[in-house]
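Visitor: 3D model of this:
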Amino acid sequence: MKLNVESFTSDMDLSADKKIRSFYSYKLVLIAFDINKTILYAHKKTKLLNLNLEKNLENVKSNEHIEGYDIYYRNGRPELLDFLFVENAQLFDIGVWSSLDKDYTGHFAKSYFGRYYRNLQFVIACKRETYEGVLRQTSVEPLQIHRDFKQLQEKFQDQYTNNNIIMISNYPNLTDSYTPNDIILSKYDPIQIGNIFGNDLEITTLIKYLRGLKVFVTVKNVEDVRPVIQAKSFKQTYNRILNNQRNYNEIN
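Guide: The predicted structure follows:
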C-alpha cells in the first residue's frame, strides 16, 4: 500500500536500541505527535495585527524563527524530551504525524525535537489539498485529518498494533476506529488560552499522564492502552493539576 502522506523518514540503525529493549517483556508503545498548536505555536506577523494576540505574546520570547514564523515551544519541552528519549527510551517509540504540509512539518519537527529528531521513528506530513483544496498560501493551522494506523503497521512489519499506538493532537482522528487511541490537547494558541500562554500546563499534564500509563504497561502488564486512555481521562488529569496549582498559589 502506498502511504497517503507527504513524507516518511527515519530508517536509521536501531539495532543497539533493540538489544536493550529485548530485556523487557512488555510491548513498546508508539506515541505520535501533531506539531503546530499541539507542542508548539508558529506565529507570523501580518499587516493586519490582532491586538489581543500581540498583547498575549508581548512578554513571551520566541524560541526560534523559521520560514518567516516565530516559534514558541509549549511550556515543558525539556522535561518532555527527557521523559520520552532518556528516561523511557526503552518503553516509548516516538514519531510525528503532522497535519501540516511536508516543508513546515520538517522544519518545525527539527526545531522542536532538536538532537532527538534523528531518534524519531517516522515523520509524516499531510497532503493538505485533500482537505482544503488548492490554496494560494499554505496554512499552518492544524487540521482534523484521517490517520490510518495500518500504514504504520505495514511500514514497521506489525511491530505496532491498534493496542499500543497513541496519537497526540488537537482533534480526534477522522478515522473513527482509531479515536480510542487519541489524547487530545487543547490548542496552544494565545488567542484561545490568553495570558497563561507562557505557563501552559498541558505538557506538564501529559508527562504525568504518560507516567501513569507507564505503570499499567510495565507493572500491570496491560497490552491494550486504549481502555486505559478511555477510563483515565487526560482532561480530568489536567483539571486536577490546574486545581492543585491554584490552591498552591492561594496558600502562597
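
Visitor: please count neighbours and contacts with C-alpha atoms only from this point.
Guide: Noted.

Visitor: just to check, Met167 is in contact with Asp182?
Guide: Yes - assessed by Cα atoms under 8 Å, Met167 is found in contact with Asp182 at 4.9 Å.

Visitor: shared neighbours, the two?
Guide: Counting by Cα atoms under 8 Å, 6 or more residues apart in numbering, Met167 and Asp182 have no contacts in common.

Visitor: outside of the host helix or strand of Asn244, which residues touch it?
Guide: Following DSSP states H and E, one finds Asn244 within helix 234-251. Helix 234-251 is contacted by residues Ile183, Ile184, Leu201, Glu202, Thr205, Leu206, Tyr209 when judged by Cα under 8 Å, 6+ apart.

Visitor: ok, Met167 and Asp182, which is more surrounded?
Guide: Between Met167 and Asp182, Met167 has the larger neighbour count (other Cα atoms under 10 Å), namely 25 against 22.

Visitor: to check against the first, give me the structure of this:
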Amino acid sequence: MRLPDAVRLAVGTLTAVRVPAPRAVTRSTASGAMLLAPFAALVLLVPTAAVVATGRALGLGALVLSVLAVGTLAVGTRALHLDGLADTVDGLAASYDRDRALEVMRTGDVGPAGASALLLVLALQIACAASVLDARGGPTLAAVALVGSRLALTWACVRGLPAARPGGLGALVAGTVPPVRAAAATVVVGCAAALATGLTGAGWWAGPVVVAVGPLAAVPVLLRCRRRLGGITGDVLGAVVEIALAGGLLVATALI
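Guide: Got it, this is the predicted structure:
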C-alpha cells in the first residue's frame, strides 16, 4: 500500500476537499483509506470549529450553533453520507426481494422512508450537539464523536463482510481491512480521544466511551444489510457513518 494514495483516496472520497487523484486505486489502497477514515474526519473539524467559533462570537444560541455545525459537516462531505442513509433506508423498506431493494438504492430517489430517516437522524444529531456544545469540554466531545463515527467505516470493511453487488465503492472496499488493523485504529483513536477529553475537562474516560459506543449504534443496521442485501454498498457505508455520529453525540450528551 502506498500511504499517499490511501490518504488521497480517504480525503477525496470522504470530504469535499479537492486533492490529487491517487496514482493507483487498488484494494490495498482502499484498505488504507478505510483505516484512515477517522483521520480524514479531522479535515472536517477545521471549518466546523470555525463556524461554531464565529457563531459564538456573534452571540448565537447553542441550538443555532448545532444546526450550523451539522450543516457544515453536510457541506464538507457533499452530503454523501446523508444520501447513503436515505438510499439505504429506502432500499430496506422497499421490498424483501434483494434485487429490488438494491435497485431502489441505485436509483437515488428519496422516498418517504428515506426522508423520515434523514429527519430523525439529523434531528437527533442537532439536539444532542446543542446539549453538548454548552457543556464544559463539550465541543471536544462533539469532535471526538465526529472522528469516532468514521470508525464505523473501518469496521464495516473488515474481512468477512462481502459487497452486496460487484460494482461501486462497496465492492472496492468490502473485506479489505484486517480485523487486527481495525482494532489497532480503534485503540489509536480511543487513546487520542482520552488525551483530548482529559485536557479539556470532560474526563479522560469520556472520549474512549464515545469512540467505542458511537460506531456500535450502527451495528444493527450493518447486520440488517448483511442479511437483506448480502453485504455492503457505498450507500450502506454512508448510513453507518451518520448513525454512528448520532450515536456518539447521544452518548456524549449522556456523559456531560
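
Visitor: got a TM-score for the two of them?
Guide: Overlay of the two chains. TM-score (TM-score structural alignment, normalised by the length of structure 1): 0.34; 135 aligned residues with a Cα RMSD of 5.4 Å.

Visitor: which among the contacts of helix 234-251 of structure 1 count as buried?
Guide: By neighbour count, with 16 or more other Cα atoms under 10 Å, the contacts of helix 234-251 of structure 1 hold Ile183, Ile184, Leu201, Glu202, Thr205, Leu206, Tyr209 as buried.

Visitor: so of these, which ones are in strands?
Guide: Judged by DSSP state E, these include Ile183, Ile184 as members of strands.

Visitor: ok, so of the buried ones among the contacts of helix 234-251 of structure 1, who is nearest Leu57 of structure 1?
Guide: Leu201 (16.9 Å; Cα to Cα).

Visitor: any buried residues in the helix holding Asn244 of structure 1, and which?
Guide: Buried residues in helix 234-251 of structure 1, counted by 16+ other Cα under 10 Å: Phe234, Lys235, Thr237, Tyr238, Ile241, Leu242.

Visitor: mind putting these into JSON lines with distance to Pro78 of structure 1?
Guide: Putting these into JSON lines (distance: Cα to Cα, whole Å) gives the following:
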{"residue": "Phe234", "distance to Pro78 of structure 1": "21"}
{"residue": "Lys235", "distance to Pro78 of structure 1": "22"}
{"residue": "Thr237", "distance to Pro78 of structure 1": "21"}
{"residue": "Tyr238", "distance to Pro78 of structure 1": "19"}
{"residue": "Ile241", "distance to Pro78 of structure 1": "19"}
{"residue": "Leu242", "distance to Pro78 of structure 1": "20"}
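
Visitor: confirm that Val104 of structure 2 lies within a strand, as I assumed.
Guide: No - in this structure, Val104 of structure 2 is helix, not part of a strand, as judged by DSSP: H, G, I helix; E, B strand; the rest coil.

Visitor: ok, it to Glu242 of structure 2 distance?
Guide: For Val104 of structure 2, the distance to Glu242 of structure 2 equals 20 Å [Cα to Cα, to the nearest Å].

Visitor: who has more neighbours, these two?
Guide: Glu242 (27 against 21).

Visitor: what packs against the strand or helix carrying that one?
Guide: Using DSSP H and E, Glu242 of structure 2 sits within helix 234-255. Counting contacts by 3 or more Cα pairs under 8 Å, 6 or more residues apart in numbering; DSSP states H and E, helix 234-255 of structure 2 is packed against helix 80-94, helix 112-133, helix 138-149, helix 151-156, helix 168-173, helix 206-216, helix 219-229.

Visitor: mind running it again at 7 Å?
Guide: The contact analysis (3 or more Cα pairs under 7 Å, 6 or more residues apart in numbering; DSSP states H and E) places helix 234-255 of structure 2 against helix 80-94, helix 112-133, helix 138-149, helix 151-156, helix 168-173, helix 206-216.

Visitor: highest mean neighbour count out of those?
Guide: With neighbours taken as mean count of other Cα atoms under 10 Å, those reach their highest mean count in helix 151-156, at a mean of 30.

Visitor: list of residues touching it?
Guide: If you take Cα atoms under 7 Å, 6 or more residues apart in numbering as the criterion, helix 151-156 of structure 2 is touched by Met34, Leu35, Ala37, Pro38, Ala182, Thr186, Pro215, Leu237, Val240, Val241, Ala244.

Visitor: biggest separation within those residues, which pair?
Guide: Thr186 and Leu237 (17.3 Å).

Visitor: of the two, which one has the most company?
Guide: When Thr186 of structure 2 and Leu237 are compared for neighbours, Leu237 comes out ahead with 27 against 22, by other Cα under 10 Å.

Visitor: may I have the residues that are in contact with the more buried one?
Guide: Leu153.

Visitor: how near is it to Gly138 of structure 2?
Guide: Separation of Leu237 of structure 2 from Gly138 of structure 2 (Cα to Cα): 27 Å.

Visitor: how close does Val236 of structure 2 sit to Arg106 of structure 2?
Guide: Val236 of structure 2 is 12 Å from Arg106 of structure 2, by Cα to Cα.
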